[in-house]
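# mind folding the following:
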Amino acid sequence: MGFFKDFKSFLMKGDIVSLATAVVIGAAFSKVVNSAVNDILMPVIGIFTGGTDFTQKFIALDGESYESLAAAQEAGAAVMTYGNLVQAVINFVIVGLFIYLFLKAYENTKKKEEAAAPAKPAGPSQEQLLMEIRDLLAKK
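From the prediction side, this is the model:
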């Protein structure tokens, strides 16, 4: 019975709950970013690269020349699909950019909130308090 109690308290710690929340939000954010990359940015990049589909770029290690990646794989050739690496690097840079922009906007919002918060009234200084105490003691 103690095991389940300990396990439950472990799961309910703030750090674990925060981590689980971050993972779920991260997964959803990943879907949004992947859609932005695949559906919006890659077609634009394709225009600049002449319609090149990076995922279809490969080197056949057997020295033969194949029309496409599918043809090379069908022939059983060992292939190095460097285009997948290029695509992954592009995705990584774009995800990094999205995260940077998101965090920058978050920091700007926090700065605006801090600036909008009313300043706490300045209380008397330590010297002023000591002088008041001295004056009260002198009256007695």
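# can we go C-alpha only for contacts and neighbour counts from here?
Will do.
# distance check, the residue nearest the centre of the chain against residue 32.
Taking CA atoms, centre = their mean, the centroid of the chain lies closest to residue 99, which sits 4.3 Å from it. In this view, residue 99 and residue 32 are 12 Å apart by CA to CA, to the nearest Å.
# let's see this one next, to set against the first:
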Amino acid sequence: MIQEFKDFIAKGNVMDMAVGIIIGAAFTAIVSSLVDDLINPIIGLFTGGVDFTNNYVVLSGEVPAGASLEAAREAGASVFAYGAFLMAVINFLIIAWVVFLLVKMVNRVKAAAEKPQEVAPEVDTGPSEKDILIEIRDALKQS
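Next up, the predicted model:
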């Protein structure tokens, strides 16, 4: 059974998957930073810094007026946090778009690398030297 497990782990697919998961986790940090630190501030310029995270409805419990979502949760109130959900959806769409663009770019680079060398089309250069000499010989024989 141990040998079967060793064979399973040694297969390329399992190792490839492990490497993919590790790189995927690191890539997630990069994409999250790209969205949080670069793209969201630019979007904030156009939307006037609108952040829906603190939009919520109190379902039960007492919350001071104007309290943040975090303060409402700390007060023990039951809240319907539609703003946090909306921001999560917006961030997901931004991240999905960025990943789509990155994958598209990688696919272009990969396709360019795999593209076979262009072979020049054959150009009809006319008869060869040998063909011309044969024609001359045949013409001389007939004369």
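# so what does the helix or strand where the residue nearest to the centre of the first structure lies touch, helix or strand wise?
Secondary structure assignment for residue 99 of the first structure, by DSSP states H and E: helix 82-116. Secondary-structure packing of helix 82-116 of the first structure (3 or more CA pairs under 8 Å, 6 or more residues apart in numbering; DSSP states H and E): helix 14-35.
# next, the angle from the helix it packs on to helix 82-116.
Relative orientation of helix 14-35 of the first structure and helix 82-116, computed by axes from the mean of the first three to the mean of the last three CA atoms, to 10 degrees: 120 degrees.
# which bit of the second structure covers the helix or strand that comes right after helix 14-35 of the first structure?
Proceeding N to C from helix 14-35 of the first structure, the next assigned helix or strand is helix 42-48, under DSSP H and E. Alignment of helix 42-48 of the first structure against the second structure: residues 40-46, by TM-score structural alignment.
# residue in the second structure paired with residue 85 of the first structure?
Using TM-score structural alignment as the criterion, residue 85 of the first structure maps onto residue 85 of the second structure.
# just give me the neighbour total for its match.
15 (other CA atoms under 10 Å).
# so how far is residue 35 of the second structure from it?
Taking CA to CA as the measure, residue 85 of the second structure falls 17 Å from residue 35 of the second structure.
# with the second structure overlaid, how far apart is the helix or strand where residue 71 of the first structure lies on average?
Here residue 71 of the first structure, judged by DSSP H and E, is contained in helix 69-74. Its matched residues in the second structure lie on average 2.3 Å from helix 69-74 of the first structure after superposition (mean CA distance after the TM-score superposition for the first structure).
# which residues does that helix contact?
56, 57, 58, 60, 66, 78, 79 (CA atoms under 8 Å, 6 or more residues apart in numbering).
# now the fifth one: closest residue in space, sequence neighbours ignored.
So the one you mean is residue 66 of the first structure. In this structure, residue 66 of the first structure finds its nearest non-sequential neighbour in residue 72, 5.6 Å apart by CA to CA, 6 or more residues apart in numbering.
# what do you get for the third one?
Spatial nearest neighbour of residue 58 of the first structure, chain neighbours left out: residue 81 (4.2 Å); criterion: CA to CA, 6+ apart.
# which residues are in contact with the alignment partner in the second structure of residue 17 of the first structure?
Matched by TM-score structural alignment, residue 17 of the first structure corresponds to residue 15 in the second structure. With contact set as CA under 8 Å, 6+ apart, residue 15 of the second structure has these partners: residue 9.
# how about 10 Å then?
8, 9, 21 (CA atoms under 10 Å, 6 or more residues apart in numbering).
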